[in-house]
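Undergrad: only geometry, no sequence info:
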C-alpha cells in the first residue's frame, strides 16, 4: 500500500481527526480551479470561434488569394486577363487549393425614385461557390447563372435594400459611367445580411457576363481568378507558390499576372483579429496564475492545520520528502477534480451555445449576432496538460514549508 497516497486520501475525505478546516479549504480550492478552467475553455473557444467566423465572412466575399492583371490598378475598374484552362489546371493540382472561380467587378450607381447609392457590382459565374451565401440569405433565392442567356437576377444586401426601400422582385435601375452612361435594369432575386458593413454597404452580386459586356471585353476575358484554400493558415505558403506560377505565365497579348491575398486586401480587420490571440493568451496566463495562487494559499492552510500530524510522522521516522508527497498527492486530487469539473461545465456551455445560440451579440459592433465558439480538440488537450503541469509545479514550492517544521514544536503546536 502507498501510505502517502492513503493519508492524502484520508485528509481529502475529512477522515483524519483534529481540526476540520481542510474540508472547506479543499472545496474552495477545487471551486477555484473549476471556475478558472471553465473561463479558460470559454475564452479559448470564443477567441478561436470569433476569428474563424469573421475570417469565413471575409473569405466568402473575396476568397483567400486572387490572381489579377499585373498592372497594380487598385480601383474596381480592372484590366482584364485571358481565361486559361491549362493555367487553372496547374493551380488546381497544388496541395491545399480547394476551389478556383472567375470574377469581375465594376463600380456603379443605383438610382431609385427617391434615393441614389454608389455600389460595386461583383460579377460571378457558374463556378461560383454559393455555400457561404446560403447561410446569410434572409429573403429570396440564389439566382442561377448557368443558363445560356445572361441573367438579370442580382443579390443585394439587407443594408442596401433598407436604404433604397427595395425588396425581392423589385427592379433596380443601375448606371455605369464610362465614355458614356450605360444602364442596366436588374431584378432583385435575393437579399443577404453578412453583418459586415464594409461589404454590405457596397457589394451586389450579378452575372459576370454583364460586367464583361459593360467593359467591352471579349468572351474570353475576366478580371481574375479567386482561389479558396483548405485552411486559412496556408495563405503565406501557397501565395508564394501561386505567385511563382503566375509570374511564369504570359498571356497571348504579352500580359503578366500577379497575386494578392485577403490579408493584403483587409489588413485592418485581420490585424484586429490577430490581436485576439494575444488577448486570449494574456487571459489564460492570468487565470492560471490566479488559480495557482489560490491552490498555494489552500495548500499552506492545510499544511498549517496538519502541523501536529506532520510532527508525529517525523517523530515516527518519516522523511521530509515522503511527508511532502502526502500534500502533493492531496494537491493533485484537488487540481484533477477541479480540471475535470471545469471541462465538463465548459464543454457543456460550448455545446449549448453552439446548439441554441443563448448568448447574443449586437451585430453592429461585433459583426455577429451570437457569441461564436469553436474548440479544436488538440488545443483543449494542450490546455489541460499545461494547466496540470503548471499547477503541480506551483505546489512544489509551498510543500517546502514541511521541511521547516520540527517534531517537538509541531506536536506542542496542537
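TA: Ah, there it is. All values reported here derive from a predicted model rather than from experimental measurement.
Undergrad: hey, let's count contacts and neighbours off CA atoms from now on
TA: OK.
Undergrad: quick one: residue 59 and residue 263 touch, right?
TA: No: if you go by C-alpha atoms under 8 Å, residue 59 and residue 263 don't touch, sitting 10.1 Å apart.
Undergrad: any idea which helix is longest in this protein?
TA: helix 22-62 (DSSP state H).
Undergrad: Quick check: longest strand in this protein by residues?
TA: strand 97-111 (DSSP state E).
Undergrad: which other helices and strands contact that one?
TA: helix 85-92, strand 116-124, strand 171-177, helix 208-214, strand 221-222, strand 224-229 (3 or more C-alpha pairs under 8 Å, 6 or more residues apart in numbering; DSSP states H and E).
Undergrad: Comparison target, given below:
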C-alpha cells in the first residue's frame, strides 16, 4: 500500500468545516492554473491553425515540390522541359506523394481601357487538382480544360477583378512579351470565375488557364511544359520527400538530357515561411511564462498547506516517517489540486476552440492577417502534451519548496497544540 498516496487522497477529499487559510489561497492558485492552461491551449490552437491556414494557401498556388528546368529562374519566365519523362511513374508511386501534375507559367499583364495589372498566367492541363481553388471560388466556375481543344477561359482573383472593374463573363486582353520579339503577344480570354484566398500578394498575381495557351505564347511543342508539381500528404516530410525526388530525377538523367532541379515551396517563398517559423518562438515564450506563473501559484499554496498541517507533520515524524515520505504526501496533494485546476482549464480551452471552429465568433482583417476569421487547430496530441507538460513542470517546481517539511520539529508542533 502506498501510504503517502493514501494520506494525500484523504487530505484532498477531506470535508472539514474548519476554514483553513490555505483553502482560499489554493482556490486562487487553481484559478491561475485553469486560466493559464486555457490560454496555453488556445494559444497553441490559434498559432498552429494560423500556420496551417497560411501554409496551405501558399501551397495551393505552387504545390509542395517542383521539378523544373535547371536554367529557370524565379521570374516565372521558365525554360521548357519535356513532359514525357521516364521517372514520372516512379515519382507518382513514391510513398507520401498524393498528386503529380504538369504546369507552365508566363508573366504578363491584363489591360482594360482604364487599368493595367501585372500578372502571372499559370497554365494547367486536365489532370490538375482544382480542390484548392474550388474551395476558394466566390463567383462563376472553374475553367473547363481538356487536352484536345484549347480553352479561352481563365480564373482570376476577386481583388484583380475589382482593380480592373471587370466581372465574370467579361473578355479581357492579356499581353505577353518574349525576349526575341519586339512586339508583345496578345490573348483575348473570358473570365469564367473569381477566387479569393485572402493572400492578397498572390491573389493579385496568379491567373489560371489552359496550359496550351502558354505553349502557344512561348512557341513550345505540345509536349513541353515548365515543369512538374508534386503534392505530398505530410508537410513535415517535405525535405525528406524532396531528397527522394531529387535522387530519382538524377538517376534517370542522361548526359544529353535537359538538366532538371527540384525546389520546394519553402524556398520559393522564404519570407512567408520564415515569418511563420517566428511564431513558434512566440508560442514557446508564452508557454514558458505561463508555466512559471502557474508553478509559483502552486508554490505559495504548498507552503501554506505545509504550515497549516505542521501538527500532522510532527505526528508523522514522531511515528517514524522520514522527511522524503512526508514531502511526497504534499507533492501528491499538489498534483491532485493541480489536476482539478487543469480540468477547468481544459474545459475552457476546448470550449473556445469548438465554438470558434463551428461558429467563427472572432473575425480578422484579411488584408492584414490573410484570413477573415481566427483559425484554430483542434489537436488531441497538443492538448495531451500541454497537460502532461503543465503537471510535470509544476510538480518539479514544488520539489524544492517541499523541503520545508524537514525544518518542522515534531516536538514543538505537538507541544504547541
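TA: Sure thing, it's come through. Computed from a predicted structure; not experimentally measured.
Undergrad: Residue 59 and residue 263 of structure 1: who's more crowded?
TA: residue 59 (19 against 15; other C-alpha atoms under 10 Å).
Undergrad: dump the residue contacts of the counterpart of that one in structure 2.
TA: Aligned by TM-score structural alignment, residue 59 of structure 1 pairs with residue 59 of structure 2. Contacts for residue 59 of structure 2 were tallied using C-alpha atoms under 8 Å, 6 or more residues apart in numbering; they are residue 265.
Undergrad: What of residue 360 of structure 2?
TA: 373, 374.
Undergrad: Just give me the match in structure 1 for it.
TA: Match for residue 360 of structure 2 (TM-score structural alignment): residue 357.
Undergrad: and the gap between its match and residue 53 of structure 1?
TA: 14 Å (C-alpha to C-alpha, to the nearest Å).
Undergrad: All the strands of the stretch 251-400 of structure 2, residue numbers only.
TA: 260-264 (DSSP state E, counting those that start in this stretch).
Undergrad: just the helices in it please.
TA: Assigned by DSSP state H, counting those that start in this stretch, the helices in the stretch 251-400 of structure 2 fall at 265-268, 270-308, 310-318, 323-359, 366-369, 380-399.
Undergrad: what's the matching range in structure 1 for the longest one?
TA: Under TM-score structural alignment, the alignment places helix 270-308 of structure 2 onto residues 267-305 of structure 1.
Undergrad: The matching stretch: how far from the chain's middle?
TA: 20 Å (C-alpha atoms, centre = their mean, to the nearest Å).
Undergrad: ok, now stretch 62-70 of structure 2?
TA: 22 Å.
Undergrad: Counterpart of residue 378 of structure 2 over in structure 1?
TA: By TM-score structural alignment, residue 378 of structure 2 lines up with residue 375.
Undergrad: from what I can see that match touches residue 44, true?
TA: Yes: in this structure, residue 375 of structure 1 is within contact of residue 44 by C-alpha under 8 Å, at 7.4 Å.
Undergrad: Looking at those two, which one has more neighbours?
TA: The neighbour comparison of residue 375 of structure 1 against residue 44 (other C-alpha under 10 Å) goes to residue 44, with 25 against 17.
Undergrad: for the more buried one, what are its contacts?
TA: Per C-alpha under 8 Å, 6+ apart, neighbours of residue 44 of structure 1: 280, 375.
Undergrad: what does stretch 81-93 of structure 1 contact?
TA: So stretch 81-93 of structure 1 is in contact with 68-69, 97-100, 220-224, 242, 249, 251, 255, 257, going by C-alpha under 8 Å, 6+ apart.
Undergrad: between the residues you listed, which is nearest residue 145 of structure 1?
TA: Distances from residue 145 of structure 1 to these, taken as C-alpha to C-alpha, are shortest for residue 222 (15.6 Å).
Undergrad: Pull the number of nearby residues for the counterpart of that closest one in structure 2.
TA: For residue 222 of structure 1, the aligned position in structure 2 is occupied by residue 225, per TM-score structural alignment. Residue 225 of structure 2 has 27 neighbours, counted by other C-alpha under 10 Å.
Undergrad: I'd say residue 225 of structure 2 and residue 80 touch.
TA: Yes: Residue 225 of structure 2 lies in contact with residue 80 (C-alpha under 8 Å); the separation is 5.3 Å.
Undergrad: Kindly write the PyMOL command that selects the buried subset of the contacts of stretch 81-93 of structure 1.
TA: If you want just the buried ones from the contacts of stretch 81-93 of structure 1 in PyMOL, going by 16 or more other C-alpha atoms under 10 Å, the selection is:
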select buried, resi 68+69+97+99+100+221+222+223+224+242+249+257
